[in-house]
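*Asks:* coords below, sequence missing:
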């Protein structure tokens, strides 16, 4: 049998396209409206009602614009929910740009240290190739945010507002990555010339100074101290002077971030439930909080998230947002599109198979702010996104419980919700995963 495509095969393919008259209708509909626009399930739209039995009062959604900072926006949104309640604020925002500046500087240092650590590894080996593939980018994980806040604190958005390159990060990221790769060449050459560790660190310090200048020019320079002025919902004016970013966090947020744990659902055979995991060479702050996950079954993960929502606290979560979702309508539902009926062949994979065969990974972080419970079981979840008010229901999405099962990989919850068994499991030394493991993916969807 011929291995190449031959004319007779193509003739057979074409005959199948024209085998049934309705195929012409399907073809023309998709040519005009696109695949998803032609096969969207109207029943799903009706079922994804924006009403929830358990719902947290929030406010106007934020907008990360043309940047991959969703993980920062999601985390800071959970803090502002708390601030709004405690200090009678409305539509208050924390500075995402402040976190962004320090993240990029720290990621540069993390990259340099990875280059020095692997200086004896072959340049074309998988590890160095992986490190060089993306020296830094916008994406991140919960523990990376913990490291940044502990070291640098947070500030109100009015103190360090957005800039052109915080909103549109592509050009800045391209320049940063070119600079970092050029520096990697120099560091590896100096290592090969037997430069001392002390001399290499001095060179690295000069490189970081150049990175700082680039970031200061494009993102602005973070404040060392600032005054916090605002009017609350009752129009009462408040002022506090001479705050540091760390002092602001302690006074106005005051959450011990180490009380929160990352719970994942990765049902692959290489990751047994009840074990903790970390990822080699994944992080941003040298000496910061290491990446750590506890892998559990999906019912446990959802139960923990629902408990926190019922206690009026929103939940940071990570998912594969591009799968079976309608961005404009703000619907995430596994039944939203029926590809099999349209094309006549199944494309379904299990969650484990999607992870194993590179068809699924964590791509985006958002916030769970509600859940609809029917007969003690959730059937849909309310999601606060960070794509502005022009998508979904003024920026809010609704997610079916089936979609939650299929495409949600991580939630961050207070450890008080863990059972004694899970608390014991969390205390285990984590199993180290390779850098390219799907659990090493970063939330960065725009």
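*Replies:* Structure's in. What do you need? Source: prediction; values computed, not measured.
*Asks:* drop to CA atoms for contacts and neighbour counts, all remaining ones
*Replies:* Noted.
*Asks:* mind listing what's buried in stretch 193-205?
*Replies:* Across stretch 193-205, burial judged by 16 or more other Cα atoms under 10 Å covers 200, 203-204.
*Asks:* okay, now the one to match up with it:
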């Protein structure tokens, strides 16, 4: 039987609040300055020094602006670090807009194929409802990025620069999603009428043609070939003519993406360590690289990241950036805000509980470019973000090791740094997770 809130109960709460003299001071501070300002721990701000024992030279940060393409920016940044060093380039960027175009186009096809695959499922069932909730968006995962690069290559930013809608993606996303939901209505209708597979595919191709048109209006048309002129740090001029995006990737990036695997830390009972996982209906390129994770304990994940950084190679990672972080300072630290002491309540949850009870998932992808080691144990990490140079320290953040334990969920590691045991574990057939599993979340934070 439900019990309502009574007047007598409210009187008890009021008395409890007012019997503590410090509550009035806290109330005035929070009301005037906000919870974060009242709860800020200055000792944590001082402790998070932007100096690291192991550090990779990376250059200026990129800026995804008002878009959720962090995963794409972070991945392209790992390529950029290699290009800057190998070819002695200054402040060079790869085109995020080029990759963004193909991601949105492929996601449209992935969605329409999912509609056809679930055409017999009830419209009000959980699966179809989940598919319809977001036909496509800016967010993504490492393996989704790999599928795009293997199929389409990369181009320099000067070849396909940013546009208004690539940097401000909300309106474009809403229009494409409205169109795709309309197309879903039509495809499910054609299926219910008994149309053949060939007829359904022809209808889908007409729909994709219109999506291509919308994307070209908004983002520009991706080049099939291009010329590339640049002057290196030694002031030597270089020219490449009629280069394809795939050839450009092979020459200037040259990374074998099959050498890299996703390592996660998801300490929930349904995901044993040492097992691999995939997520149903998670992807962008039909026929592309399936999403696959190896779940390990946090110490193993961190040691793998340290090995890669020590070899002068940055690390793509996914985390929940909104937790205990400050953009102005560029700090992510569990000690940064003492909400419990300030507000007089307990907020503690374990990492497992936060995942199980929807308190935390991966929301953002960035790049680890340094780590501070004391007796070979990490105390803090250097993070390259993609929010421009006006946040943090010229765009860079410092992350405490405790924050990494609690809110980092994924790193991408070269298989060369995995033990034989981990390599064998990764080769296992993955366990399939439901589409709405926390590990199916996409990095999309603006």
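*Replies:* Thanks, I have it. No experiment lies behind these values; they were computed from the predicted model shown.
*Asks:* Can you calculate the TM-score here?
*Replies:* Superposed pair, TM-score by TM-score structural alignment, normalised by the length of structure 1: 0.99. Supporting alignment: 446 aligned residues with a Cα RMSD of 0.8 Å.
*Asks:* Mind putting the buried residues of stretch 193-205 of structure 1 into JSON lines with secondary structure and distance to residue 393 of structure 1?
*Replies:* Output for the buried residues of stretch 193-205 of structure 1, formatted as JSON lines (DSSP: H, G, I helix; E, B strand; the rest coil; distance: Cα to Cα, whole Å):
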{"residue": "200", "secondary structure": "helix", "distance to residue 393 of structure 1": "53"}
{"residue": "203", "secondary structure": "helix", "distance to residue 393 of structure 1": "51"}
{"residue": "204", "secondary structure": "helix", "distance to residue 393 of structure 1": "48"}
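*Asks:* Of the residues you listed, just say which sits nearest to residue 39 of structure 1.
*Replies:* Among the buried residues of stretch 193-205 of structure 1, residue 204 lies closest to residue 39 of structure 1 (Cα to Cα), at 54.1 Å.
*Asks:* which bit of structure 1 covers stretch 430-443 of structure 2?
*Replies:* Aligning stretch 430-443 of structure 2 against structure 1 (TM-score structural alignment) gives residues 430-443.
*Asks:* Show me which residues of that stretch are buried.
*Replies:* Those would be 430, 433, 435-436, 438-443, for stretch 430-443 of structure 1 by 16+ other Cα under 10 Å.
*Asks:* Show the end-to-end separation of it, please.
*Replies:* 21 Å (Cα to Cα, to the nearest Å).
*Asks:* and what of stretch 342-353 of structure 2?
*Replies:* First-to-last residue span, stretch 342-353 of structure 2, Cα to Cα: 23 Å.
*Asks:* Identify the residues contacting it?
*Replies:* Stretch 342-353 of structure 2 has contacts (Cα atoms under 8 Å, 6 or more residues apart in numbering) with 26, 38-39, 266-268, 339-340, 359, 406-407.
*Asks:* between those residues, which is closest to residue 126 of structure 2?
*Replies:* Nearest to residue 126 of structure 2 among the contacts of stretch 342-353 of structure 2, counting by Cα to Cα, is residue 359 at 20.9 Å.
*Asks:* what are the ranges of the strands in structure 2?
*Replies:* Per DSSP state E, structure 2 carries strands over the ranges 54-55, 226-231, 237-243, 260-264, 276-279, 293-295, 315-319, 325-326, 331-332, 364-374, 377-384, 396-400, 408-414, 431-433.
*Asks:* Show me the one of those that comes nearest residue 421 of structure 2.
*Replies:* strand 293-295 (11.8 Å).
*Asks:* Check the mean deviation of the closest one from structure 1.
*Replies:* Compared with structure 1 after fitting, strand 293-295 of structure 2 deviates on average by 0.2 Å (mean Cα distance after the TM-score superposition for structure 1).
*Asks:* hmm, who's touching that strand?
*Replies:* 261-266, 271-278, 425-426, 430.
*Asks:* okay, and it goes to which residues in structure 1?
*Replies:* Taking TM-score structural alignment, strand 293-295 of structure 2 hits residues 293-295 over in structure 1.
*Asks:* Specify which member of the buried residues of stretch 193-205 of structure 1 is nearest to residue 76 of structure 1.
*Replies:* Distances from residue 76 of structure 1 to the buried residues of stretch 193-205 of structure 1, taken by Cα to Cα, are shortest for residue 204, at 31.2 Å.
*Asks:* now the helices for the stretch 301-446 of structure 2?
*Replies:* Assigned by DSSP state H, counting those that start in this stretch, the helices in the stretch 301-446 of structure 2 fall at 339-343, 351-356, 401-407, 420-426.
*Asks:* Let me have these in CSV, extended by distance to residue 287 of structure 2.
*Replies:* Converted to CSV, the helices of the stretch 301-446 of structure 2 look like this (distance: least, Cα to Cα, whole Å):
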stretch, distance to residue 287 of structure 2
helix 339-343, 47
helix 351-356, 30
helix 401-407, 32
helix 420-426, 21
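*Asks:* Please work out which of those is packed deepest.
*Replies:* Among these, helix 401-407 has the highest mean neighbour count (mean count of other Cα atoms under 10 Å), at a mean of 20.
*Asks:* Give me the helices and strands touching that helix, please.
*Replies:* strand 377-384 (3 or more Cα pairs under 8 Å, 6 or more residues apart in numbering; DSSP states H and E).
*Asks:* Contacts for the strand it packs on, please.
*Replies:* 48, 50, 52, 55, 61, 366-373, 395-401.
*Asks:* Can you tell me which of those are buried?
*Replies:* Buried among these by 16+ other Cα under 10 Å: 48, 50, 52, 55, 61, 366-372, 395-401.
*Asks:* Kindly compare burial across the strands of structure 2 and name the winner.
*Replies:* strand 331-332 (a mean of 28).
*Asks:* how close does that one sit to structure 1?
*Replies:* Strand 331-332 of structure 2 versus its aligned partner: 0.3 Å mean (mean Cα distance after the TM-score superposition for structure 1).
*Asks:* Check stretch 97-113 of structure 2 too.
*Replies:* Aligned to structure 1 and superposed, stretch 97-113 of structure 2 gives a mean residue distance of 0.2 Å (mean Cα distance after the TM-score superposition for structure 1).
*Asks:* cool, and stretch 199-211 of structure 2?
*Replies:* Per aligned residue, stretch 199-211 of structure 2 averages 0.2 Å (mean Cα distance after the TM-score superposition for structure 1).
*Asks:* and that stretch, how far out from the chain's middle?
*Replies:* Centre-to-centre, stretch 199-211 of structure 2 and its host chain are 30 Å apart (Cα atoms, centre = their mean, to the nearest Å).
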